[in-house]
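**Q** Predicted structure and sequence below. I'll ask about it afterward.
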Amino acid sequence: MSNLVKSNTEYESIQKEIQQGPSTRKEYYLALEELFKKPVLSFFTSFVHPIQIEDEDVVIFEDFLQPINLKKAFILLINSAGGDGEAAERIANMCRRYSKENYITVVLGRAKSAATLICFGSEKILMSESAELGPVDPQIFVPLKEGFQRYSAYNLVNSFNETFEAAVNEDGNLEPYIQQLTKFSIYDIQKFQSWIDLSEDIAVKLLESGMMKGIEASTIRKRIKMFLNPEEKKVHSRAIYAEDCQKCGLNIEIIDRINKLECWSNLYKLYSRLHNLTNRMEVGKVIEDKERCFALEV
């Protein structure tokens, strides 16, 4: 009978690991909290499924933050393609409110668009050498017959403007330009532009009241130009690495894999499991700490 019990326990452990149950990650949260001397929270959204940062996340975040002892601030491990800029601003301000301005973001993979805004709200960003931030304009999901395509709002607006300008300057056949322009909705282009402007405003305000406090808004805009104008990095998906961020004046600490091996090892183990969960399984979003887990199935 004892052998049977042991067998069942081992089987359950294996199944939990395969299914990526929250209990399989608890040891990494405990280890990281011991190393950082701060609570650790994770926020991951999928790069594969059409899931993004949205208003509903604000309520879930507050539910997680309320019972945590934040006298020593907290660590937020984040990995996301982005989403709603206003939701990101609310999450950032909530994190500040609960942590008394002292939350720290950690990026081992990619924190793009609205996720970059959440990082801008923190007092410091810890990044691996290969980690990426990105331009802050919103991501637009376009449904296809099979799956979806994610587009940069900036690129959509820029494509329309370039096509329209080319049509205005064309002395010959306008038909090719007309065909291209009919693919765009003027209403959508105006809406996307307003979202771009809003994201830029949010980025500057978060930095102006946080890690770039005391610096004029106009100077901040110049410093973070590559985040506001994707053409600075040629294409929207082009990575903005830690060294680029440091040149902009952001408070960046590159994780020392050699001298802080234990910290790096536990961060990477937690990151890799959450990345696997949200990109290789039927889960599109995870918000969790050592005790609780919210997972959005897709």
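**A** That came through, no problem. Numbering: from 1, shown residues only.

**Q** Going by C-alpha atoms from here, please, whenever you check contacts or count neighbours.
**A** Fine.

**Q** and the residue nearest the centre of the chain, what element?
**A** Central residue of the chain (Cα atoms, centre = their mean): A115, 2.7 Å from the mean position. Assignment of secondary structure by DSSP states H and E places A115 within helix 114-120.

**Q** Take this one as well and set it beside the first:
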Amino acid sequence: MYSEFLPSQTPLFYANNCDRYQRQEWIKKIEELTGRKVLIYIANHNHPLSSITRDDLLPFYDILYDIRPDCQDDVDLIVHSPGGDPNAAELIVNSILSKAKSFRVIVPLMAKSAATMMCLAADEIVMSDSSELGPIDPQIPIRQPSGIVEYRPAIAFLKGIEKIKEEAEQKGLNPVYIPILQGIDPAFLTSCEQAINFTRDLGEKWLLRSMCKDNPKKAAEIVSQLLDIDKYPNHGQVINYEEARQIGLKVEYIKFDSDLWQLIWRLTVIYQNELRTKQLVKIFESRNYSAVI
């Protein structure tokens, strides 16, 4: 008599996974409101392994089973990420584009760096008052004399070298710069240039397939702004929905107290609590599939 109200899973299996099933009910509610399939990629920003990497591909491909290529579904990717490897971001985006009829990125909190790059591939970015994008200038690893690896902006690094060169031509080489220059491999300078060019080319390519169709000038202007370290000297700088629009991105603003955003926000809060309390790195999810790192 009560069987119609019982989960299809066995009691123990359901008990072990009930948090996931509850989150997936929220995903279904969002899909009912938008008429679009929802994919989730949420990272724990406070975890040292939260960056986008190629290790994300296997769990991400799992949740793609909900997107049937023969149906060409409209797809929303809800993403919260500090960024990471742009090559991995490209593979994730390509996997969605190969199946989706249309593609939106929803940013409930932050999509920074390579995650901002992923937004450039979308037909539209959905944002509210809590949302932020960031600059896309590539960060490069530099090993300090102490042995610690720190990341520095490739553009700023090349500008610094150019400044030293100009000073040396005018006044002679300042001895202070000698230890710095001795640790620089010419191949490293080339890798900085290649990282910048790759980011620029990929950003423009994605914009040309999405928000800037048949408008290469606009695509180049948007990418140049997002790469501009004079405009955005801090790699973590906040680009809200208003500034994203001013840059030229196609942004749909949804009021924070609207029904749709409240569903998205409450689901985001659930994910954040799950990541924090269970010390998880990332959660990949759709209405039927789930993977956790």
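**A** In hand now; what should we look at? Everything numeric in this text was worked out from a predicted model, so none of it was measured.

**Q** Got a TM-score for the pair?
**A** Comparing the chains after superposition, counting by TM-score structural alignment, normalised by the length of structure 2, produces a TM-score of 0.81; 277 aligned residues with a Cα RMSD of 3.1 Å.

**Q** related to what we said a few turns ago, contact partners of the helix holding A115 of structure 1?
**A** In this structure, residues lying in contact with helix 114-120 of structure 1 by Cα atoms under 8 Å, 6 or more residues apart in numbering are 53, 78-85, 88-89, 91-92, 105, 111, 125, 133-138, 202-203, 206-207, 210-211.

**Q** among those, which are in strands?
**A** Helix and strand membership here follows DSSP state E; of these, those in strands are I78, N79, T105, A111, I125, L133.

**Q** check contacts around the equivalent of W264 of structure 1 over in structure 2.
**A** Under the alignment defined by TM-score structural alignment, W264 of structure 1 corresponds to W261 in structure 2. W261 of structure 2 makes contacts with S128, I254, K255, as judged by Cα under 8 Å, 6+ apart.

**Q** Which positions in the helix or strand harbouring C245 of structure 1 come out as buried?
**A** Secondary structure assigned from DSSP H and E places C245 of structure 1 in helix 242-248. Within helix 242-248 of structure 1, the residues scored as buried using 16 or more other Cα atoms under 10 Å are A242, D244, C245, C248.

**Q** any chance you could map the helices in the stretch 51-200 of structure 1?
**A** Counting by DSSP state H, counting those that start in this stretch, the stretch 51-200 of structure 1 has these helices, from start to end: 56-65, 85-99, 114-120, 153-168, 175-181, 186-208.

**Q** Just say which of those is most tucked in.
**A** Among those, judged by mean count of other Cα atoms under 10 Å, the one packed with the most neighbours on average is helix 114-120 (a mean of 30).

**Q** mean per-residue distance, that helix to structure 2?
**A** Averaged over the aligned pairs, helix 114-120 of structure 1 sits 1.1 Å from structure 2 after superposition, using mean Cα distance after the TM-score superposition for structure 1.

**Q** Excluding chain neighbours, what is closest to V157 of structure 1?
**A** If the residues on either side of it in the chain are set aside, V157 of structure 1 comes closest to I189, at 5.8 Å by Cα to Cα, 6 or more residues apart in numbering.

**Q** Please report how far the closest residue to G214 of structure 1 other than its chain neighbours lies from E132 of structure 1.
**A** Of all residues not flanking G214 of structure 1 in the chain, E208 sits nearest, at 7.0 Å (Cα to Cα, 6+ apart). Per Cα to Cα, to the nearest Å, E208 of structure 1 is found 22 Å from E132 of structure 1.

**Q** Same question for C119 of structure 1.
**A** Noted for C119 of structure 1: a distance of 11 Å to E132 of structure 1, by Cα to Cα.

**Q** Distance check, L227 of structure 2 against E162 of structure 2.
**A** Counting by Cα to Cα, the separation of L227 of structure 2 from E162 of structure 2 is 18 Å.

**Q** nope, F60 of structure 2 is what I was after
**A** F60 of structure 2 sits 41 Å away from E162 of structure 2, taking Cα to Cα as the criterion.

**Q** Also F103 of structure 2?
**A** If you go by Cα to Cα, the gap between F103 of structure 2 and E162 of structure 2 works out to 41 Å.

**Q** repeat for S286 of structure 2
**A** From S286 of structure 2 over to E162 of structure 2 the distance is 48 Å, taken as Cα to Cα.

**Q** try L133 of structure 2
**A** Taking Cα to Cα as the measure, L133 of structure 2 falls 29 Å from E162 of structure 2.

**Q** Over to E285 of structure 2?
**A** 46 Å.

**Q** Verify the contact between V107 of structure 1 and S130 for me.
**A** No: in this structure V107 of structure 1 lies outside contact range of S130 using Cα atoms under 8 Å: 9.4 Å.

**Q** between those two, which one's more packed in?
**A** Counted by other Cα atoms under 10 Å, V107 of structure 1 and S130 do not tie: V107 has more neighbours, with 28 against 14.

**Q** show me the contacts for that one.
**A** With Cα under 8 Å, 6+ apart as the criterion, the residues that contact V107 of structure 1 are L77, I78, N79, I125, L126, M127, S128, A131, E132.

**Q** Now render those as CSV, adding neighbour count.
**A** Formatted as CSV, the contacts of V107 of structure 1 follow (neighbours: other Cα atoms under 10 Å):
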residue, neighbour count
L77, 25
I78, 24
N79, 30
I125, 26
L126, 22
M127, 24
S128, 20
A131, 19
E132, 23
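
**Q** Dump those residues to a markdown table, plus distance to E175 of structure 1.
**A** Written out in a markdown table, the entries for the contacts of V107 of structure 1 read as follows (distance: Cα to Cα, whole Å):
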| residue | distance to E175 of structure 1 |
| --- | --- |
| L77 | 50 |
| I78 | 46 |
| N79 | 43 |
| I125 | 49 |
| L126 | 51 |
| M127 | 49 |
| S128 | 49 |
| A131 | 44 |
| E132 | 41 |
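
**Q** and which of the residues you listed is nearest to Q149 of structure 1?
**A** Proximity of the contacts of V107 of structure 1 to Q149 of structure 1 (Cα to Cα) peaks at N79, which lies at 19.1 Å.

**Q** Once you drop chain neighbours, what's closest to L274 of structure 1?
**A** When the adjacent residues along the chain are set aside, L274 of structure 1 lies closest to F44, with 7.0 Å between them (Cα to Cα, 6+ apart).

**Q** quick one: what's aligned to that neighbour in structure 2?
**A** Across the two structures, F44 of structure 1 finds its equivalent in I42 of structure 2, going by TM-score structural alignment.
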